[in-house]
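> how would this look folded up:
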Amino acid sequence: MELTTLAPQSLWHYFSQLNAIPRASRKEEKVIAFIEAFGQQLGLETKKDAVGNVLIKKPATPGMENRQTVILQSHVDMVHQKNGDTPFDFDTQGIDMYVDGDWVRAHGTTLGADNGIGVAAIMAILAATDVQHPAIEAMFTIDEETGMTGAMQLDPAPYTGKILLNLDTEEEDEITIGCAGGLDTNTEGTYQQVPALAGGAAFDITIKGLLGGHSGMDIIRGRGNANKLMNRLLYRAHQSFDLQLATLDGGSLRNAIPRESRATVVVPGADKAAFGELVLAFAATLKEEYKTIEADLTIDIVPGNTPASVMEPAYFTQVLRAIYAVPNGVFRMSPDFARLVEASTNLAKVSIKDGLFITQSLQRSNVDSTKEDVALAVKSTFENIGCEVTQTGGYPGWKPNPDSAILKQILSLYNDHFDHQPKVGAIHAGLECGILGALLNGPDMISFGPTIRGAHSPKECVQISSVERFYGFLLHILREIPGK
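Alright, predicted model coming up:
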């Protein structure tokens, strides 16, 4: 089934066009040009700021001129993740999508529904000739997924709207009024390389099949972190054998829970069989621990090519201890909101190769002080083994305002539209609202969207029926925007 036959057709049409364009964070040149050309072809005022954010202004429809101007906002970049056995070039290929019942999915890669559905919804409204709406300022931001630099460097001067609707929430029955801030912690250590054991046996170990997911939204779900699991395995083996590490590569993106990790190790030839038995036994232990969460967890061990060099043994011990000790997952639950993670950290990337030991992690919190606390815990762990630590990309959270005027109106509209009330609260993920609120002098803001599952992983999918309901509700909101 073609996506363009789904309802609403205009939205799915633009989503399909969008997903034909490679649009990784910080590689958005093609999608920026696409959005610019789209606005210009409609004859609408279109501006690109210095960093690449695009603004398209559409006048109010007849009879709506005295309503308040609304900013509709979504980000154009997407997380590029794929399964290890999926041949795909994100720099040149469009997303290969398919319909699976009530869901749209991609073959072996992320789908880009985060936040492509929001972008497509805005485009459909801008192109529509039969939709009532007030004056619209469509804000398409860049680089939300790897640092929110688009929002942070946005030129606020052209914007006049005092209501901002962010279309980046991933549960259709939720209205978001707050979010977490974040901070990146990157570490780098150097080590001496020594010759591999003479007569040693080399093995390639792979952990794969984990769910992964969004390091904010999914961190509470207790999913396996491939970097931490690999370290547990290597630590256990190191206690029993003269284990040497040649290379390790785990995880990829800073805001995704790592799904895969690969290591090349060497053991004395005489320990070859015993080592293999230990790995398989410990793999069974991990699979038992995670059987209700990670049904597809796989740990493979195969003979490998003997490397010329390995990590110096004393430093290898330090690295194993540091990765074991570094916090990962939920750091603190919110005392103010039920089941809301206040602070967390995700060990997203571990790379060991050619004398360089690198980690990347992302700390999040709705409270700045606990964000700094968990970030310091991560920093201190790696400084203790002599790593150089840099912390960058910090961005603020969005403090909830339960007295928001637009929130109260939308709750009333929601009840009229769906005959029930939505959930209202904050999320443990980064939205651009906190940054944009400060830059635009405090517009009244909410965030909502359709149901998206598995964001930031190849299991990402969007519910078709929820997209139709979301879009219908968005049009309902625009018809009822209050007067100036």
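> C-alpha only now, for contacts and for neighbours.
Noted.
> dump the residue contacts of Ser465.
Neighbour list for Ser465: Asp102 [criterion: CA atoms under 8 Å, 6 or more residues apart in numbering].
> mind telling me what element Asp416 is part of?
Here Asp416 sits within helix 405-418, counting by DSSP states H and E.
> which elements pack onto the first helix or strand past that helix going along the chain?
Sequence-wise, the next helix or strand downstream of helix 405-418 (DSSP H and E) is strand 423-427. Applying 3 or more CA pairs under 8 Å, 6 or more residues apart in numbering; DSSP states H and E, one finds that strand 423-427 contacts strand 174-179.
> next, the angle strand 423-427 makes with the strand it packs on.
If you take axes from the mean of the first three to the mean of the last three CA atoms, to 10 degrees, strand 174-179 sits at 30 degrees to strand 423-427.
> let's compare: structure for the following, please.
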Amino acid sequence: MSSEIRQLEPQLLWNKFADLNAVPRPSKKEARVIAFMMDFGKNLGLETLEDEVGNVIIKKLASPGMEHRTPIVMQSHLDMVHQKNGDTIFDFDTQGIEMYVDGDWVRAKGTTLGADNGLGVATIMAILESTDIQHPAIEALFTIDEETGMTGAMGLKGGLLSGRILLNLDTEEDDEIGVGCAGGIDVTATRSYNEEDTPEFKTGYKITVKGLQGGHSGMQIHEGLGNANKIMNRLLFDGFENFGLRISEIDGGSLRNAIPRESNAVVVIDAMHEDAFLLEMKQMEALLKKELKTMEPDLNIVVSQVETPAKIMDLGVQEGLTRALYAGWNGVYRMSADILDLVETSNNIARVIVKDGSIKIGCLTRSSVESSKMDLANALRAAFELTGCEVEFSGDYPGWAPNMDSPILKVMENLYEKLHGEKPHVAACHAGLECGILGQNYPEMDMISFGPNIKGAHSPDERAQISSVQKYWNFVLEILMEIPKA
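Model prediction:
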């Protein structure tokens, strides 16, 4: 319950997080949270504005004695990934997130928590509202639609901000200071097909892949997590090869930046092959569970008889689709040759929809190297075009190149070591952060990213560590005190 959350320390931050999480804020539906933030700034008597794309900027003067420090921008995004468990009844458009405390963690009941990036937003709100926190002049930048296109950052015009240091609060490891990130591009394959009447003596079945962990398609792409769309395709391919399985519908995955947790397909097989087909599916389930037992111990494949559908896919298109999905790269494509253990390039086959004569496949390709990103995007394009799909590239955004000579990086490294007796982990990440985009219109701004421990982002297992939030909050307060003179 939010009352339980409001008692956590630091109360100022957790109270703002509870306020924020009471407001529905899925990506591309941020009207209510924009209004919420506008009211918040105006009620504090601070200069508050909304730009032409929906970003909110709130400005606060420096604390007494801090007027000569370098003005800063504190930045987080307002939207959140909306994912829920299959058996959870929840409407992200109308309901606030239902939170609870689980030991040292805050979780949500069957949905994403919104700690990504709600804890960053709440941090900035707490500082804007405070009367006793020392800080330089602040421009609080709350962007929209980070999770599904970064259109807020892309639409932010130059000249709106005068801060010379940007603190991005969207990193998810409390011992990490982010200095770079991957860029990304959406790859979408579509085509139409002719539906055929289902022949006589066919039996309908629904195949469900579920129980996967899911997760962040950037930060967790290297972990070997199961992809429900790829698993489903293996089942469909095997069923066709052995029993002539025909596809009627597929509905797999959800958002491009979430590793698919579930997939459903409606298929038909010859009635005479039912027993053998069911046995084969059981054997495939056992094989896949053994293959993925370490990372996906709860993988579950359910095959249940349903009413035989009236229509099925054209056979040639079905064969092309399953082969293209088999060939389409999913996971890590290349590791960085320059930064140890950094994924350079990857792809997430995020969404597969087959229904009513239409196919749509949605992917998110990420890379910290532009040429490598386009190489993989073109590889996917080639695989899907070979099966007759039209392929569109969209939502292209740049990466953020590391600056190891960053002045604010030096300040934060020294502060972290002073506070904790050890050096922080200075790293680039494979997620998409807004810094690279913002830097296009503000090239002279010194940028850094950091945040508290958040696990399972982009999945209903998302959780924020309470002790880490306290550690992070103390770090934020120290950073504000140590911003150098202008």
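> just to revisit the earlier point, mean per-residue distance, the helix holding Asp416 of the first structure to the second structure?
Mean deviation of helix 405-418 of the first structure relative to the second structure after superposition (mean CA distance after the TM-score superposition for the first structure): 0.9 Å.
> so where is that helix in the second structure?
Aligning helix 405-418 of the first structure against the second structure (TM-score structural alignment) gives residues 407-420.
> over to stretch 356-363 of the first structure?
Going by TM-score structural alignment: stretch 356-363 of the first structure matches residues 358-365.
> so the lengthiest helix in the first structure matches what in the second structure?
Looking across the first structure with DSSP state H, the single longest helix is helix 272-289. Mapped onto the second structure using TM-score structural alignment, helix 272-289 of the first structure covers residues 274-291.
> now stretch 458-465 of the first structure
Against the second structure, stretch 458-465 of the first structure falls on residues 460-467 (TM-score structural alignment).
> before we move on, what about stretch 326-341 of the first structure?
Counting by TM-score structural alignment, stretch 326-341 of the first structure pairs with residues 328-343 of the second structure.
> and that stretch, what's buried?
Neighbour-count burial for stretch 328-343 of the second structure, with 16 or more other CA atoms under 10 Å as criterion, is recorded at Gly328, Trp329, Asn330, Gly331, Val332, Tyr333, Met335, Leu342, Val343.
> ok, and the closest non-adjacent residue to the fifth one?
Beyond its immediate neighbours in the sequence, the residue positioned closest to Val332 of the second structure (CA to CA, 6 or more residues apart in numbering) is Ser346, lying 4.4 Å away.
> what is the neighbour count of the one you found?
By the criterion of other CA atoms under 10 Å, Ser346 of the second structure has 28 neighbours.
> quick one: contacts for it?
Neighbouring residues of Ser346 of the second structure by CA under 8 Å, 6+ apart: Gly218, Ile221, Asn330, Gly331, Val332, Tyr333, Arg334, Thr365, Arg366, Ser367, Leu376.
> which of those residues sits closest to Lys311 of the second structure?
Set against Lys311 of the second structure, the nearest of the contacts of Ser346 of the second structure by CA to CA is Asn330 (29.9 Å).
> surely Val209 of the second structure and Val266 touch.
No - between Val209 of the second structure and Val266 there is no contact under CA atoms under 8 Å: 12.0 Å.
> what range does stretch 110-117 of the second structure cover in the first structure?
With TM-score structural alignment as the criterion, stretch 110-117 of the second structure aligns to 108-115.
> how long is the matching stretch from one end to the other?
Across its full length, stretch 108-115 of the first structure reaches 18 Å between end residues, using CA to CA, to the nearest Å.
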